[in-house]
Every structure is written in structure tokens, then in C-alpha cells.
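Trainee: Got a predicted model here, sequence first, then my questions.
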Amino acid sequence: MEEIKKTKTRDEIDEKYKWRIEKVYKDIEAWETDFNRLKEFQPKISVLSGKLSDGKKLLEFYKLDEEASRILEKLFIYAHQRSDEDTTNTTFQTLKSRIDAYLSEFKSAAAFFVPEILSLPEEDIKKEVENVPELKLYEFALKDILKAKPYTLSKREEELLASVSDCLEAPGNIFNMLSNADISFPKIIDEDGKEAELTEVKYSNFIKSKNREVRKNAFNALFNTYSNYKNTFAQTLSASIKNFVFQSKVRHYKNSMEYSLKPNDIPLSVYDNVIETVNNNLKASLHRYVDVKKKLLKLDEIHMYDLYVPVVDTPKDHIEFERAVQIAKEGLKPLGKEYLDIFDSGIKDGWIDVFENKGKRGGAYSFGCYDSMPYVLLNYNYEINDVSTLVHEMGHSIHSYYSRKTQPFIYASYTLFCAEVASTTNECLLINHLINTEEDENKKLYFINQQLEQIRTTVFRQVMFAEFEKITHESIENGKPLSAEDFCKIWHDLNVKYFGPDMIVDKEIDMEWSRIPHFYSDFYVYQYATGYAAANSFSSMILKGGEPAVKKYKEFLKSGGSDYPIDILKKGGVDMATPKPLEDTIDTFNKLLDMLDKD
């Protein structure tokens, strides 16, 4: 009888595969020393409240805040990463709880800063910046705060809004409880002919099943269950949109979309361009993809439950971590020697916690702070997808490495609009390398299909979500309430438009809107599409343009948050204010489709 492979304990993992967290603090005593030191800053910062009209006091605030924040970040990453190494370790769970609690306390001590800056006349602040030369460093940060002045309410009104923030967030909380805790799904018959529990997590496996009955039954069971709660979900989503629209009106924005995009200086035209560009290319791209998939799966009819089944089986190669590093470096070679040297030093210097161990947090992430090296958590499982995860997370980490080396602390962090660009650029370079160098025809087709699916789900699907948000928000802004039937009709019509005449748009899919948590973070999802488009543009420029293109790309990596995201990307050579990056991504999709559809 084959021995069951047991998950190793933390102590059984070779040290060379663990991150060197001791470079942050050598032990808990050192952590405690800094924690006590941090507490000394609170009264020093609080005493500056009401004095920021004096440039010297404003500079003092910035310096104190930076010194305290840098200590706080180190304390935070040490506690969280030690906790993630083994979530059953109560010592580190306690450290994590302590720093999480103190983070809220620290934020409240400095909470006076932004309202006070907004209460000061802009000309007075400009004068103080001229009088105190060291404040020049903070000019962009101050300008960014002052930009919100026309949308800031009186102190009393701001306090009133803050006091009802829990109520305004209630729809999202209700959605989470209803979809995660209260809904239960019926059992279905799995591929082995056995009764199996259906859950949201297991659904993602069932919908990829090679057995069509399994995926059809899972699809019907999931969405028919959601349909039983359709009126509750409709009221919850309506309330969430109404809350967002209410806040945008109270703050005097033109509409809710402006309320979401303007703080990051993203023109509304970017959002509209994304939807328009995808709509203009649906027939030649996504409709054709449906047709090719139908043909490759040898189906008389293609239904919504056939979308996720792979047309090519996954390669079953066992890839040791050292080989994964080599594959990653081969894929990232176009980024040049300097980038690869940083990648190498990350492997050797202990950036990465590689393997699963008992109690270790699942998934993968990139972390770290201004005064630490970047850190990457993996749960490496010897598969080709794990190589992709490695380059993705190292993309984040090397982005952070460049930002922190180049930018002062205040501008070292980058925005969400830019966050996924560097990681996805790495993925694009890797998949391009795998497709171009693979000699086994089946594996090559697998990689082609993988990239097609990534573009379909990250670009086309997320833009459909974005269009749904635009329609629903505009409807409520114009005084037209939305019922469950309205949401279902909007969703059905979008699916018909996006997937084209070959797709049978099953009525069950009409309820899909009800299970998307991102709809409770208004106008968020379009950034998946823009992020992928920017990454595709960067990878194409790097592959075609060589060293000059790499140099421009590094300018993007080094920019951190020193400017607004659209301008940072533009300096790197990608203009997201135009449709071109998205058009180029769709062009990549079409070329991959040509490679898959050889008949």
C-alpha cells in the first residue's frame, strides 16, 4: 500500500527554502523594543494638531509620521509573516493581534492631518512650501490632498458621514453573510458517480470537469440555488449602489463613476474607452473564440457551462523548485542582466518562503516594507502553474524593490491601478517564452489555451462586469429602481452580446450577477482589464524594442506613487488614456486564437 505523503512541519523544511525574516528582527525581544519605542510617537504627533498652518510644524509632522510609520511597517510585516509561517503558533498570533490593534490606534492619533490640511487656504500652504524648502519634497502629496477640497464637507457633515459608515457598508456585509454563511447548495453526482457536496470553492472544479453532465448539473444547482434568493440579492445590490450614488451626490461629484475614478486622477474616458474598445472587437475575437472552443470540444451546441472546460489537458510534469527558477529566468531574460541579477539575489538572499508546511497560510503573496527586503510567500507544488506564480509574485517584489530604492518613503508605494502591471508583465513574458520554445505540440497548445483563457477572464469577462456596473449605476442615478428581473435581464443581454450567436445563453446564467463580490466595491473590476492591457503592452515593447524599451519599463518600476497612475504608465511608454493598449491585447488574443485554430 502506497504511503500517504504527509505535509512537513516547519522545522522539517530546509532553511534554504525559508524566507529570512530574522533580517527584520533577530528575535521577539528586538520586536518588543521597537514596539515600545513606537508608542512614544503618538503624543508627539497628537500635539501638532491645530498647528499645521506653520510650515515648520507641517515638516515636523511629516518627519515624525515617517519615522513612526517605518517602525510600524517593520513591526507589522514581522508579526504577520511569522504568523503566516504557522497559523497555529499562538505566540505569533498574539504579536499579530497586538500590532493590528495598535495600527488603528496610531491611525486615529494622526487622523487630524488630512482634515486640517483641507481646512487651510491653498495659497497659505503654497507660501509655507516656499518658506520651508524641505517641504518641496511633499508638494505632490499636499497637492493630492488639496485636490479633494471641492468634495470635502464641513467638519460636522464629515463627522456625520463617518458616524454612519457602518450602515453604508451594511449591504456588502449582508451579501457576504448570505453568500458565504447562509446559502447551502444541493449535492450533485461527481465524475466517479458518487454523491458530492457542492460549494462555491468546489464549483470551480466541477465547472472544468471533462464530464459534461457533471458541469451542467453543478451549473444548474448553483444558479438555481441563487435564484431562490434573487429578491434579497437584488435589494442588497440595489442598496449598495444607492449608498455609493448617495455619497457621490453629497460630495458634489458629477456622478458615481467620477467619485470612484477622480481621486486617482483617472479620466472617465478611460473607463468608457475600455468598454467601447472591447465592444468593437467582440465579433472578431470573443465570438470567434466561442466558435473555436465549440469545434475543439466537438459539441453540437455550446452552453455557458462549457466555457471553463480546458480544450487541452494539463501537462503533468514534476518541476523541482531549482528548475522552476531556471525556467523563470529564461522567460524573463528579455528584461536584461540587471533585472535577472535582482531576481537571483532574491532567491539567494532569502526573499522567498517556498514550500507548504503544517499550519502555513495558503496561496501566495508579495510583502515587505521600505526598510526590509521584499518577501514572497509561496506554497510551491512542482507544477507549471507554480512557475507562473513565482514570476508573478517576483514581479510584485522587484517592482517594490525598484520603487523603494528610487523613491523617498512617502512615494514608495504604488496604487492599485499600477499594482498588477509588473506581475502580469512577467507572466506575459513567461508564457510567450513557453509557447515559443515548447516542442511538444500538446503542451504548446496547452500554453496557448492558458493565455487565451487568462485574457478571456481578465479582460473580456471583467469588462462585461464593468459594463454591468455602468448600466446599473446610471439607472439608479437617473431615478430608475432595479428589481431582480431588471438585474437578470441586464445580465442576460450582456452575455448574449459578449458571447455571440453560437453560445446558448442558458437562463440559469441570468443570476450570475448575484454572486460577484466585486460589485460591492464600485468601479473596481475595470482595473483588471487595464492592468492586463498595460502589462501586455510592456511585454510586447520589451520583446520588440530590447534595451531602450527595458529602460523605459524600469522608469515605470522606479516611479512608485510619485505621480498619478496614468502619468506613471505614460512615462513608461503605455498611454492608458488611449484605446491602443487594449487593442494590442485583443490583437494578442486573436494571434493566439489563430495558433489554436489551425484548421
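Mentor: Yep, it's here.
Trainee: From here on, just use CA atoms for contacts and neighbour counts.
Mentor: OK.
Trainee: gap between the biggest helix by length in the chain and the chain center?
Mentor: Counting residues, the longest helix in the chain under DSSP state H turns out to be helix 55-85. Taking Cα atoms, centre = their mean, to the nearest Å, one finds the center of helix 55-85 at 24 Å from the center of the full chain.
Trainee: and if you look at stretch 145-158?
Mentor: With Cα atoms, centre = their mean, you get 28 Å for stretch 145-158.
Trainee: cool, stretch 326-345 as well?
Mentor: 24 Å.
Trainee: contacting residues around that stretch?
Mentor: 387-388, 390-391, 394, 398, 426, 429-434, 542-543, 546-547, 550 (Cα atoms under 8 Å, 6 or more residues apart in numbering).
Trainee: List the buried residues for that stretch?
Mentor: Buried residues in stretch 326-345, counted by 16 or more other Cα atoms under 10 Å: 327-329, 331-335, 339-340, 343.
Trainee: now do stretch 375-393
Mentor: Buried residues in stretch 375-393, counting neighbours by 16+ other Cα under 10 Å, are found at 375-384, 386-393.
Trainee: next up, a second structure to put side by side with the first:
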Amino acid sequence: MKRKYEILMLLLFAVLLGFSCSQTDGDSSGALPERKDIAEEYTWNLNDLYSGLEAWEAEFQSVENSIPELKTYQGKLDHSGDIILECLKKRDELASRIDKLYVYAHLAMDSDTRNPEFQSRANRIASLEVRFHEMVSYIVPELQTIAGKTLERYIENTPGLDMYGHYFHDLNRSRSHILNPDQERLLAMTGDMARTPGRVHEMLTVTDIRFPKVKNEEGKWVELSPGRYYQMLYSEDPDVRRGAFEGMYGTYEKFQNVNAAAFDGMLKADIFYARARNFESTLHASLFSDNIPTDVYDNLIESVHNNLEPLRKYMELRKQVLGVDNLHLYDTSVPIVPEAGEKVPYEEARQKVLEALHPLGEDYLKLAKEGLYGRWIDVYETRGKTNGAYSWGTYDAPHPYILMNYNDTRDNMFTLAHELGHTIHSMLTNKNQPYIYSDYSLFVAEVASTMNEALLLDHLLKTTEDPNIRLALMDQWADNIVGTLYTQVLFAEFEKTIHEKAEAGIPITAETLNETYMAILKSYYGDSLVLDDLYKLTWGRIGHFYRSFYVYVYATSISASTYLSGKILDGNSQAVSDYLDMLKAGGSDYPINLLKNAGVDMSKPDAVNYTLQKFGEIVDEMSRAL
């Protein structure tokens, strides 16, 4: 099932990738606007899911009443292929309906996390989902007791059961990690508890924390927010950048012990599940579902460490351009040329995104236009709205939805293209696959999003001859590589290191987290910039850490999409076809195989090295241009 915080939520990072910001500075006091102040056309239309709350409640009751029906199959799955097929179809039907209920409730809550009714509805469907998993927890263990030859005979003699071929193959691969039915039921019952650390972090960082007011470029005091923080990092005024940094991280410093307790709870949950299911480590447990060897993760970290010189050279270039003796990390988002910070209104952004996607064909463009103009997107930041950006949908719905916090910057335009890539990926998957394969892996998901960014960059470079704008776009791409490849691998290394410490029994406190993060941060940047001590608290800002060992896919994906986009932009029609076939395939095969079919082998370092080499070349070209 697709679940926020566990599977489908695809937020962009606050650090170096950039949370988006509000449409305006709000009222004269600098407060964020309320949702009612935003024009309807810039809000998502949840009526496409349900006609209203009464319809949602009626469906909730219907699903709740239907869940016990799945009990009738328990103990009977080895009787015939027909019973297996009937059980799996019933399970998938209810799972799809629960997904839809879950998505509606959480989209509403994300639009205003302060609303207690929204919170209550989200909690109710989350609890129902846990009860559903508890009810179906017997299915996998029972299927795994059936002899392989018997199951093959059932598949051969039962029309329709062959649809689950890949599913059965994956179950067979997982036999040593599946427990008996009673133990699986107990694990399923822990679902609500396991989500608690992430919910604590979310409520703390999104709802309860109030950031101070800081001065903007106009000298006005405005309330700091995650969106405005990133906007202020673009400022040419060093006092504004420093003030935003100190306001943001100084606030997190006050809550570091509570934050660390939530983080420790998440680590303990990861270790519990990994050991309960007989995995070698939490990393092994996290990568197993996608059938990705841990060597891929380790090799990625090694490849980046072997290519840190271009990163440091890029920082030195920024230092020279700013004309400062000391470059701070909060200085590294300042545009190298003024054009990098020019305004890109939302209307202009969605038009340029559409123009950029022409290489992917008319069918892709049609879906893109529907998404951009059909109220699938919640555009602007408002008080109480969740941070960041994501694409989130459900199989049994007309379309996915996109959450934005748009603030008229070029970076926001790239975020829009990014999330639209996820959305169309989901549309193509749901159209071409049964529910069981609609939940594609994050390993391929981020290829779909970063592909759109690559095409947008190429379009913008081709449609301007202004050398300063071209330089700004190269800087945009270089900054994206820093944020999406270098920074995410840094995060991935931190995750691996802190999990290993927890698995070794080392107490995880704020001090442990701070020291671990800062040591890794220094190993990446060396002496190329000043790393203020408060940056040790970055771990407390990154919600993605509560989806363990997830962030590395940003790095592998941008490498894969950089490699594949080169083929597509060369006019290779077969490359386009192969790429779209990958989007349509959903989760019907393992992600490494899907990418191989699309033309890139991520079990080898070629795509990562190619991307880092290109980054180095771009930095050299920027140096010559400047």
C-alpha cells in the first residue's frame, strides 16, 4: 500500500535542494497567509476523490465492515489456486480503497495541520489501516508454506493467477524473513507504535515550533518559516542570510533533546524490525524489498568520496565570486549572477515546464497539461500547511495530487517539474498495471522526477543566448548536483553511520547525533568553507530520515536520469520508448532490472561517475566564463 512517511511521500529537501516559499509576505506584520486568502484555482480539488465528508465517512464504514471478510480465507490458501486468487483480489480491492481514504484524509490534514478534525480523520484511517494489516498478516506466511511445485501448478491451472507471478517470486525470495502467522500478526499490530517517532518529529517541526521574526532585505521583520528560510538564503545581503540561519538553527537547538528522543525511537524501531525478520542489518532490511545489494549503497558513498574535489572547487568558485575571505554554508545558495534569482511567476513556470517536456511525446504532454491546469496542485504556502513538496496519489482515483509551496523562483519551477514527473509516472503505472504492481520503487521514482528537471534545464539553455542567464542556468544545474547528489549521499552516509552506532549499542543522544553529522559534513567540504557549529543540528530538520535509507535514491536517480536524458535529447526515439515503458511498468519487476531495460545499469558506477565528471566539467566552464 502507498503510505505517506513510509512509501510514496516524495518531499524535496530543505537543505540545498530547498523548500519552497509563500506567494507573498502575507500581511503587514509579516505573517503567513491563511488558506482562505488563496484563490481557489491554486488549491487542489479533493472532490475528485470524494464528493464530501459524508461520502468519505460512508466509504470508511463500508471498508471497516468488509475487512473481517478476509478472515474466511485463513487456513485455506493451500486448498486451491481459486481460493488464493479470490483472497488476493479481495485483499487488493480493500487495500486500494483504504489507500484512497488515507490519501484524502492526509491531503486535507497537510493543507492545515492545525485542524483537529483533519488530524482525527487521519488518525482514524491510520488505525484502520493497521487493523487491515493485522487481518491480512496470515496471507504471506500461508502462501510460503505451499510447496513451490504445488504453487506452480496452481498458477498454471488457475486463469488470472499468473498476474501474481512476480509477487510469488518475490515471496519465495523472502521466505527466510517471513515469520509464522501469529508472529506476523503481532508485528502488524506494532504499526501505530512504529509511526509514533515520525509523528512526534512532524508535530514538533511543522505544528509546534514557532520560528522567530527576522529582518528581510527590506529591513522589515517577518516571521521565519522553512520556506522563507530558503528564500532568504538567496539574498545578496549576508546579514539576511546569517539571520535566517541563526533563527532557524537556533530554534532547533532549543528542541534538540526532544528531537533526538524521536530520532532514537525511530532507530530502535528499525533495529527491532530488522532483527525480528532475521536481516543482517537495518541497511540490509531496508534495501531488501527492492532487491538492491548493500554494495550499491556502499559503492555510491565511495564514488562520491573519490570525487570530492569538484565539490570543493565549486565552493572556492563561489567564494571568489562573492569576494569574501570566509564562505559559510549558508552563503552557498546565493546566485553567482543576479539572473539566477529572477522571479518566475507560477503561470510562466507551468508554461515553460510544458514546453520542456516535448521530447517525451504528445501523450506525456497531454497528461502534463491536465495536471498543471486541472487543480491537481496546491500551489502556495499558507499557515499550518505542511512543508516542502510532494506528489501523492492512489490507484483508485482519477489522478494524483501535488503539494507545492511556490514562491516565484526558478528553483520552484524546477520543483514543479520534479513533482509533475512523479505524478505522470503514477498515472502511467496505474493505467498499465494491476494494483499489486502500482507501488513502484523509490529507486525508479526519482528518475521520473529528475528526468523532467534535466529536460527543463536543457530547454532553458536552448532558449536563451544571454551569457549571464546561461551561466545562471549552469549554476542552477551545478547547485542541483550539490543538493541532489553530494548532499543526499552525505545524508545517506550519516544514516548508515548512526544506524551502525545504534546497532552496536551506542546510546543515541543529541550529542551523538551532532558529533556524527558534523564529522561527516567536514569530511565532504574540508577547508573550502566555514561550517558553523549550529549546522550539527541539520539531522533534526530532515523529515526523510524517518523513512530510513531512502535519501540515497536521489543520488542514484539523478545519475540515471542525467545519463538517460542525454540519449533522449539526442533524438533517440527508442530511448524515449524504453523510458516510457519503464514508467508504465510500475513495480512489475525489480527496479535495477527496470532501469537496465531503460538503458542504464545502476549496479555499476558508470552513471554516477558520468554525472560527477559532467559536474566537474560544468564547474570548469563556469570558472572560465567568470
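Mentor: Okay, I see it. None of the values given here were measured: they were computed from a predicted structure.
Trainee: so what number do they get for TM-score?
Mentor: TM-score for the superposed pair, counting by TM-score structural alignment, normalised by the length of the first structure: 0.83. Supporting figures: 592 aligned residues with a Cα RMSD of 4.2 Å.
Trainee: Of the contacts of stretch 326-345 of the first structure, grab the buried ones for PyMOL.
Mentor: Entered in PyMOL, the line below selects the buried ones among the contacts of stretch 326-345 of the first structure, by 16+ other Cα under 10 Å:
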select buried, resi 387+388+390+391+394+398+426+429+430+431+432+433+434+542+543+550
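Trainee: can you tell me which of the contacts of stretch 326-345 of the first structure are in helices?
Mentor: 387-388, 390-391, 394, 398, 426, 429-434, 542-543, 547, 550.
Trainee: quick one: the strands in the stretch 201-350 of the second structure?
Mentor: 213-215, 221-223 (DSSP state E, counting those that start in this stretch).
Trainee: that older thread, so which of the buried residues of stretch 326-345 of the first structure comes closest to residue 493 of the first structure?
Mentor: residue 331 (40.5 Å; Cα to Cα).
Trainee: give the contact list for the closest residue in space to the closest one that isn't next to it in sequence.
Mentor: Among residues not flanking residue 331 of the first structure along the chain, residue 430 sits closest, at 4.3 Å (Cα to Cα, 6 or more residues apart in numbering). By Cα under 8 Å, 6+ apart, the contact set of residue 430 of the first structure is 328, 330-332, 388, 391.
Trainee: For residue 564 of the first structure, see how far away residue 430 of the first structure is.
Mentor: Applying Cα to Cα, to the nearest Å, the value for residue 430 of the first structure to residue 564 of the first structure is 28 Å.
Trainee: cool, and residue 432 of the first structure?
Mentor: Distance from residue 432 of the first structure to residue 564 of the first structure, by Cα to Cα: 30 Å.
Trainee: now the spatially most distant residue from the centre of the second structure: how far from residue 237 of the second structure?
Mentor: Of all residues in the second structure, residue 79 sits farthest from the chain's C-alpha centroid, using Cα atoms, centre = their mean; the distance is 41.4 Å. Noted for residue 79 of the second structure: a distance of 73 Å to residue 237 of the second structure, by Cα to Cα.
Trainee: Tell me which helix or strand residue 557 of the first structure sits in.
Mentor: helix 547-558 (DSSP states H and E).
Trainee: In the second structure, what stretch matches that helix?
Mentor: Counting by TM-score structural alignment, helix 547-558 of the first structure pairs with residues 573-584 of the second structure.
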